[in-house]
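1. fold the following.
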Amino acid sequence: MEHVEYQTVHSGKTPVEWAIRKGQFKEGLSAGVEVVEIQSGDFSFHVFPTRGMGVWQAKLGEKRIGWDSPVRNPVHPAFVNAKSRNGLGWLDGFNELMCRCGLSFNGPPGQDEKMASSIESDLTLHGKVANIPAHSVKFIADENGEIGVSGIVDETTLFGPQLQLTSRITMKLGEKSFTIRDQITNLGSASTELEILYHTNFGSPILEEGAKLTIPASQVVPNSPRSAEDVQEYRTYLAPTQGYTEQVYFMEPLADANGNSVALLESRSGDYGVSLEFKKEQLPCFSQWKCTQALQDGYVTGFEPGTNFPNFKSFERAQGRVIDLQPGATYDVELTLAVHPNSKEVTSVRDRIAKIQGDSTPEICPQPVSPYSSIR
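-> Presented below is the predicted three-dimensional model:
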């Protein structure tokens, strides 16, 4: 990361060398963006308190877990106009490994005439939370060997939603994973709508021609006629392809006896992978975003567990997938991203997924269908 000066706030050498460092970008559209690096041994990840507690990237040794967005460096929210580009201005700041889409809405832009508050009817792409700076940022280093960072993000307005995200992002010393624990609370006196999706994005070197997604699922549905063209090959990825048009698949994930589901992206040879584990009860909808366009345009795939599918909010509301969060109530989410640097570990995760899938096979719909997709 260029133009960042770090200050170590916690460090140690037991059981491995570890450190928590904070810094701030100094130049251009990144000026003022705060970053927190959490490092244990040769594994590290970076959190942006300034950008809604998103995770910019992770690294294991010299191998980065993330992607190369055309947005090369982090963008301060002050420079992101969500209403620009026909409501797609969110894309002007999009380059994280993981960013949240929500909290009161996500999905495409447009006019939602059924919003409870009329001042909220003009929806923009993927909501507001990824471009709201956190406050009350604290560094975590406890006696149980857990290190990380926490912060609070307020998505609140007069005559509208009063949602507060409290996020704790930590890892265990010596492990190659981190866990996000979020609590979303309705601070208002009336119920309010909640949508949250965890847009988790991977590019090279794990994403490559022949890379594969494996996830236990009962249903796979293309979100559009374009996605339907290659629905039978939803699991596998192309090399960077000039002119490729994105494809999205909606899935009903299956879970183990503890309620956990897991999605795995593995390299072509199966000797490297990354997994995303989440609780189905909390995040019952899984979206796969395939965007294997040219490298310079942003070669990436997205694993997106959420409370809803990223359709327009009025459609999701009609399907009963928009949460009505009561006054004072809190919605909890927990998910873990883990890196698997060898074929033994990749095989172990793949076997676990096979056990969850059992004897069933996913039903693959050849065309978009309701209640999954609004596009025909």
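2. could you use CA atoms for every contact and neighbour count after this?
-> Fine.
3. chain neighbours aside, what residue packs nearest to Tyr198?
-> The spatial neighbour of Tyr198 that comes closest, neighbours along the chain excluded (Cα to Cα, 6 or more residues apart in numbering), is Arg100 at 4.7 Å.
4. ignore the last one, Pro305
-> Looking at Pro305 with Cα to Cα, 6+ apart, the closest residue is Phe286, at 4.3 Å.
5. mind checking the SS state of the one you found?
-> When classified by DSSP: H, G, I helix; E, B strand; the rest coil, Phe286 comes out as strand.
6. surely it and Glu304 touch.
-> Yes - using Cα atoms under 8 Å, Phe286 is in contact with Glu304, at 5.6 Å.
7. ok, back up a step: can you name every helix or strand that the helix or strand where the residue nearest to Tyr198 lies contacts?
-> Taking DSSP states H and E as the definition, one finds Arg100 inside strand 98-103. In terms of contacts (3 or more Cα pairs under 8 Å, 6 or more residues apart in numbering; DSSP states H and E), strand 98-103 is packed against strand 54-60, strand 192-202.
8. and the gap between Gln326 and Lys279?
-> Separation of Gln326 from Lys279 (Cα to Cα, to the nearest Å): 21 Å.
9. so between the two, which is more surrounded?
-> Neighbours were counted for Gln326 and for Lys279 using other Cα atoms under 10 Å; Lys279 has more, 21 against 17.
10. isn't that one right up against Thr336?
-> No - the criterion here is Cα under 8 Å, and Lys279 misses it with Thr336 at 9.8 Å.
11. following up with a second sequence; could you model it the same way so I can compare the two?
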Amino acid sequence: MAEIVALRKWDRREPQIAWDSESPLSMDVETRMGNVKTRHGRFVGGASDNVEVVEIDTGVMRVIVLPTRGMSIWKIEAEGIRFGWDSPVNGPVHPSQVPLFDPSGLGWLEGFDELVVRCGLESNGAPEFDESGKLKYPLHGRIGNLAADSLSIEYDEASGRLELIGEVIESRLFFKRLRMRTRLRVHAGSYRVDLLDDVTNELSTPATMQLLYHINVGSPILKPGAVLEAACEELAPKDALSASELDAWNQFDKPESGYQERVYFANLVSDDSSETTAMLRTAERNRGMAVTFNVSQLPNFILWKNTGAKSDGYVVGMEPATNFPNTRSFEAEQGRVVKIEPSETASFRLSLEVLTDEAAVEKVSSRIKGLAAIHAPQIHDDPKAGWSM
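-> Next up is the predicted model:
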């Protein structure tokens, strides 16, 4: 008689989280607006092992934050809808597994699968090499692969507000010490997430920095017929390939194997408070994600259009930034770096809103149309000098 062997297999492609109910960051807060719950834990096994995670539940949505990965937002879930994307990278990946300084300069891509990841702080664009070919600045910088040094939660029972607060330090002896204090703010019963980032230069000499918010959305929001709505003051393709698709720059088709990314650079129209909004929505206008930001802090907007095969990463990036993601030296020559004096702080404010029905989408669309009516867009057929290298 043949021997029967039992095999129990743990599929590491599905990340496992060990939640810590005794953690001071795991709590159930009763407010006048409803309850807000938080859970704190760590991923177990594989490339995700020991990645710290905090889940925030507002009662209508769950926000999953990764303190180990620069306080990135891994994904948001609301009304049974997942806001995020399916990266070929099985994340979240612990920073120790990401070869940021790979000689190609592209090691950052080995950990990239978040909904929201910050790029910076010293540099945030394309990799740059010195005259000998040695890497000076890796793709998208270091901040997204640095762990938060401290974590805390503050809440207000009257308003229903809860904030997850973390501090991430990017430093190198003799060269830099930039402290980013970030507050992720939610309210009970709300679909909105506010990111309030303050970057302080802690050296005794002046410093310069860059910051880009890489906001990445895939299925089910991204699908054939999806549209990006934004009030463009000025827009230009990054390169000739992007220019070839200019007529459909904000429209998205089905996944296409072999599709090469298109990128568009823009300045957006803002209101009297210097705020503007961009939104990715479905063709049915019943789901979407909106980002609102202050153009005095984040004057530039980038659309990353990467509608490749689903297995290759079917995704669109909405990217408010201090600059365009060219090499740091090029951007510095154009004056697109933020100067910070010793002990000075530069502040950045951005809000995300997940849209789960037609009414929510139409409300945001109406705001964008109002902004668009302020200024007729200037659309360049070719890459703009000073914007693209």
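12. TM value for the aligned chains?
-> Put the two chains on top of each other and the TM-score (TM-score structural alignment, normalised by the length of structure 1) is 0.95; 368 aligned residues with a Cα RMSD of 1.4 Å.
13. about what we covered before: which part of structure 2 matches whatever helix or strand comes next after the strand holding Arg100 of structure 1?
-> Reading on from strand 98-103 of structure 1 to the C-terminus, the next helix or strand found by DSSP H and E is strand 110-111. Aligned using TM-score structural alignment, strand 110-111 of structure 1 spans residues 128-129 in structure 2.
14. and stretch 312-320 of structure 1, by the same measure?
-> Aligned by TM-score structural alignment, stretch 312-320 of structure 1 falls on residues 327-335 of structure 2.
15. what's the match for His375 of structure 2 in structure 1?
-> So, by TM-score structural alignment, His375 of structure 2 is matched to Ser360.
16. Tyr259 of structure 2 too?
-> Under the alignment (TM-score structural alignment), Tyr259 of structure 2 maps onto Tyr244 of structure 1.
17. which residue ranges form the helices in structure 1?
-> 84-87, 225-228, 295-298, 313-318, 343-357 (DSSP state H).
18. how about those, which one is nearest Thr166 of structure 1?
-> In terms of Cα to Cα, the element of those nearest to Thr166 of structure 1 is helix 313-318, at 23.6 Å.
19. mean shift between that closest one and structure 2?
-> Once superposed with structure 2, the aligned residues differ from helix 313-318 of structure 1 by a mean of 1.0 Å; criterion: mean Cα distance after the TM-score superposition for structure 1.
20. mind listing what's buried in that helix?
-> Under the neighbour-count criterion of 16 or more other Cα atoms under 10 Å, helix 313-318 of structure 1 has 313-317 buried.
21. want to throw the residues you listed into a markdown table with distance to Ser224 of structure 1?
-> As requested, these are arranged in a markdown table below (distance: Cα to Cα, whole Å):
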| residue | distance to Ser224 of structure 1 |
| --- | --- |
| Lys313 | 17 |
| Ser314 | 17 |
| Phe315 | 15 |
| Glu316 | 16 |
| Arg317 | 19 |
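22. columns distance to Phe25 of structure 1 and mean neighbour count on top of the helices and strands packed on strand 98-103 of structure 1, output as a markdown table?
-> Listed next are these as a markdown table, based on distance: least, Cα to Cα, whole Å; neighbours: other Cα atoms under 10 Å:
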| stretch | distance to Phe25 of structure 1 | mean neighbour count |
| --- | --- | --- |
| strand 54-60 | 13 | 22 |
| strand 192-202 | 22 | 23 |
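23. what about those strands, which gets the closest to Leu264 of structure 1?
-> strand 192-202 (11.2 Å).
24. residue in structure 2 matching Glu208 of structure 1?
-> Using TM-score structural alignment, the partner of Glu208 of structure 1 in structure 2 is Lys223.
25. same question, Ser69 of structure 1
-> Under TM-score structural alignment, Ser69 of structure 1 pairs with Ser87 in structure 2.
26. try Arg181 of structure 1
-> Per TM-score structural alignment, Arg181 of structure 1 is aligned with Leu196.
27. so that match touches Arg183, yeah?
-> Yes - between Leu196 of structure 2 and Arg183 a contact is recorded at 5.1 Å, counting by Cα under 8 Å.
28. what about the two, which has more around it?
-> Arg183 (23 against 18).
29. can you tell me the closest non-neighbouring residue to the aligned partner of that one in structure 1?
-> Superposed on structure 1 with TM-score structural alignment, Arg183 of structure 2 falls opposite Arg168. Leaving aside its sequence neighbours, Arg168 of structure 1 sits nearest to Ser150 (Cα to Cα, 6+ apart; 4.3 Å).
30. quick one: map that neighbour onto structure 2.
-> Aligned by TM-score structural alignment, Ser150 of structure 1 pairs with Ile165 of structure 2.
31. counting neighbours, what do you get for that match?
-> Ile165 of structure 2 has 20 neighbours, counted by other Cα under 10 Å.
32. go ahead and confirm it touches Asp149.
-> No - applying Cα under 8 Å as the test, Ile165 of structure 2 and Asp149 come out as separate, 10.6 Å apart.
33. alignment lookup: Gly41 of structure 1 to structure 2.
-> Match for Gly41 of structure 1 (TM-score structural alignment): Gly59.
34. now its match: closest residue in space that isn't a chain neighbour?
-> Nearest residue to Gly59 of structure 2, sequence neighbours excluded (Cα to Cα, 6+ apart): Gly189, at 5.4 Å.
35. tell me who's in contact with that neighbour.
-> Gly189 of structure 2 makes contact with 33-34, 58-60, according to Cα atoms under 8 Å, 6 or more residues apart in numbering.
36. now for Leu109 of structure 2: what does it line up with in structure 1?
-> By TM-score structural alignment, Leu109 of structure 2 lines up with Leu91 in structure 1.
37. tell me, how many residues neighbour its match?
-> Neighbourhood size, Leu91 of structure 1 [other Cα under 10 Å]: 18.
38. please report how far it lies from Ala263 of structure 1.
-> 25 Å.
39. show me what contacts the nearest residue to Lys83 of structure 1 once chain neighbours are set aside?
-> Excluding its sequence neighbours, the residue lying closest to Lys83 of structure 1 (Cα to Cα, 6+ apart) is Gly89, at 5.7 Å. Taking Cα under 8 Å, 6+ apart, we find Gly89 of structure 1 in contact with 80-83, 124-125.
40. go on, Ser388 of structure 2?
-> Residues in contact with Ser388 of structure 2 (Cα under 8 Å, 6+ apart) are 238-239, 326.
41. again, but for Ser21 of structure 2
-> By Cα under 8 Å, 6+ apart, the contact list for Ser21 of structure 2 reads 39-40.
42. how close does it sit to His40 of structure 2?
-> Remark: distance between Ser21 of structure 2 and His40 of structure 2 (Cα to Cα) = 7 Å.
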